[in-house]
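In: only geometry, no sequence info:
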């Protein structure tokens, strides 16, 4: 059985990692917007920002660490299709929050990677605008935090 103090500590660590990742994603967007750029509809020519790249990369790492911690420390809740229908409401909520946690992770990670990669080049580039990818990815880190905590709480409660 998991100690309540340990559970609260795990939740606080996951929240801190996700919130920090979100803030870094938003700050990366701000750093990217400070660079020179020329925009025409969906196309944009801009200078990459090393600061935006570093902040975006840090946000990616923190989001992944938060996700891994939430999944490893929550215990195994995967089960067969038949077991899902027979499972308790708590177990079903746990699986539902696990599913949405993975969906939000995929979207947030994709946006952060695209925004960060756009700032990795050593010279100016022109192409489709990657406007707001970093900030939207950062905002989704906050959503990931809520879903990860919901998953952790429901998974540990359904185990015990």
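Out: That came in fine, so what should we check first? On a predicted model such as this, the values are computed, not experimentally measured, just so you know. Numbering: from 1, shown residues only.
In: can we go C-alpha only for contacts and neighbour counts from here?
Out: Noted.
In: Surely residue 95 touches residue 78?
Out: Yes. Between residue 95 and residue 78 there is a contact at 7.3 Å, judged by CA atoms under 8 Å.
In: dropping in the other structure now:
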């Protein structure tokens, strides 16, 4: 049973991130369908309610997939350089992919939220251009999914490895 659950979890996490990425890109397309007037870095444009809804859904799915992946992946703590050297490759990979997934989450989520907020006003707005934020945030969702799946796989492998090592040790 446990061997069939792991791939399903990975598939579920990847599907959530892919859907979030597609929604982010579609939100950018919906935003670009409105009227725009651009002068240098300033832009006047109509807000798009469709882009707002899709951007909000993309940000929510990204946050949800990250939360589920971190909860199911467990805690991988490496606090010092000595621990890194003593850790198994699976544990090192889990720690590295966890760090990268958090970095990508912060960047992608920020871009999706900024792009979504720029479409939340029901009237024409003028200000700095927020073009491309939703699509880049959507693309980063795909990358986030890869790192999140790598974290889940390596953290569960490290946990299984530690369990095997504990069972092989004679009781003290």
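Out: The structure has been received and is ready for your questions. Here the structure is a predicted model, which is why all the values come from computation and not from measurement.
In: Please state their TM-score.
Out: Once superposed, the chains reach a TM-score of 0.96 (TM-score structural alignment, normalised by the length of the first structure), with 159 aligned residues with a CA RMSD of 1.0 Å.
In: just to revisit the earlier point, neighbour count for residue 95 and residue 78 of the first structure, which is higher?
Out: Neighbours per residue, other CA atoms under 10 Å: of residue 95 of the first structure and residue 78, the larger number sits with residue 95, 19 against 12.
In: so the more buried one is in which element?
Out: Element membership of residue 95 of the first structure, judged by DSSP states H and E, is helix 89-117.
In: what about the helix or strand following that helix, how far off from the second structure?
Out: Downstream of helix 89-117 of the first structure, the first helix or strand assigned by DSSP H and E is strand 125-128. For strand 125-128 of the first structure, the mean deviation from the second structure after alignment is 0.8 Å (mean CA distance after the TM-score superposition for the first structure).
In: Strand 125-128 of the first structure - contacts with which helices or strands?
Out: On a contact count with 3 or more CA pairs under 8 Å, 6 or more residues apart in numbering; DSSP states H and E, strand 125-128 of the first structure meets strand 43-46.
In: Verify the contact between residue 55 of the first structure and residue 23 for me.
Out: No. Assessed by CA under 8 Å, residue 55 of the first structure is found out of contact with residue 23, at 9.3 Å.
In: Looking at those two, which is more packed in?
Out: Neighbour count, other CA under 10 Å: between residue 55 of the first structure and residue 23, residue 55 has more, with 23 against 20.
In: What distance do you get for that one to residue 147 of the first structure?
Out: Residue 55 of the first structure is 23 Å from residue 147 of the first structure, where distance means CA to CA, to the nearest Å.
In: Who are the packing partners of the one helix or strand residue 149 of the first structure maps to?
Out: For residue 149 of the first structure, the enclosing helix or strand under DSSP H and E is helix 133-159. In terms of contact count using 3+ CA pairs under 8 Å, 6+ apart, helix 133-159 of the first structure is assigned the packing partners helix 4-33, helix 50-73, helix 89-117.
In: and if we set it to 6 Å?
Out: Here helix 133-159 of the first structure touches helix 4-33, helix 89-117, going by 3 or more CA pairs under 6 Å, 6 or more residues apart in numbering; DSSP states H and E.
In: Quick check: buried residues in that helix?
Out: 133-156, 158 (16 or more other CA atoms under 10 Å).
In: on average, how far is it from the matching bit in the second structure?
Out: By mean CA distance after the TM-score superposition for the first structure, the fitted helix 133-159 of the first structure averages 0.4 Å away from its aligned residues in the second structure.
In: ok, now stretch 8-17 of the first structure?
Out: Looks like 0.5 Å for stretch 8-17 of the first structure (mean CA distance after the TM-score superposition for the first structure).
In: buried ones in that stretch?
Out: Buried residues in stretch 8-17 of the first structure, defined by neighbour count with 16+ other CA under 10 Å: 10-11, 14-17.
In: Give me the neighbour count for residue 81 of the second structure.
Out: Close neighbours of residue 81 of the second structure, defined as other CA under 10 Å, add up to 9.
In: I meant to write residue 40 of the second structure there.
Out: Other residues close to residue 40 of the second structure by other CA under 10 Å number 7.
In: Which position in the first structure pairs with it?
Out: Matched to the first structure by TM-score structural alignment, residue 40 of the second structure sits across from residue 41.
In: Distance check, its match against residue 33 of the first structure.
Out: From residue 41 of the first structure across to residue 33 of the first structure, the span is 16 Å (CA to CA).
In: Lovely, talk soon.
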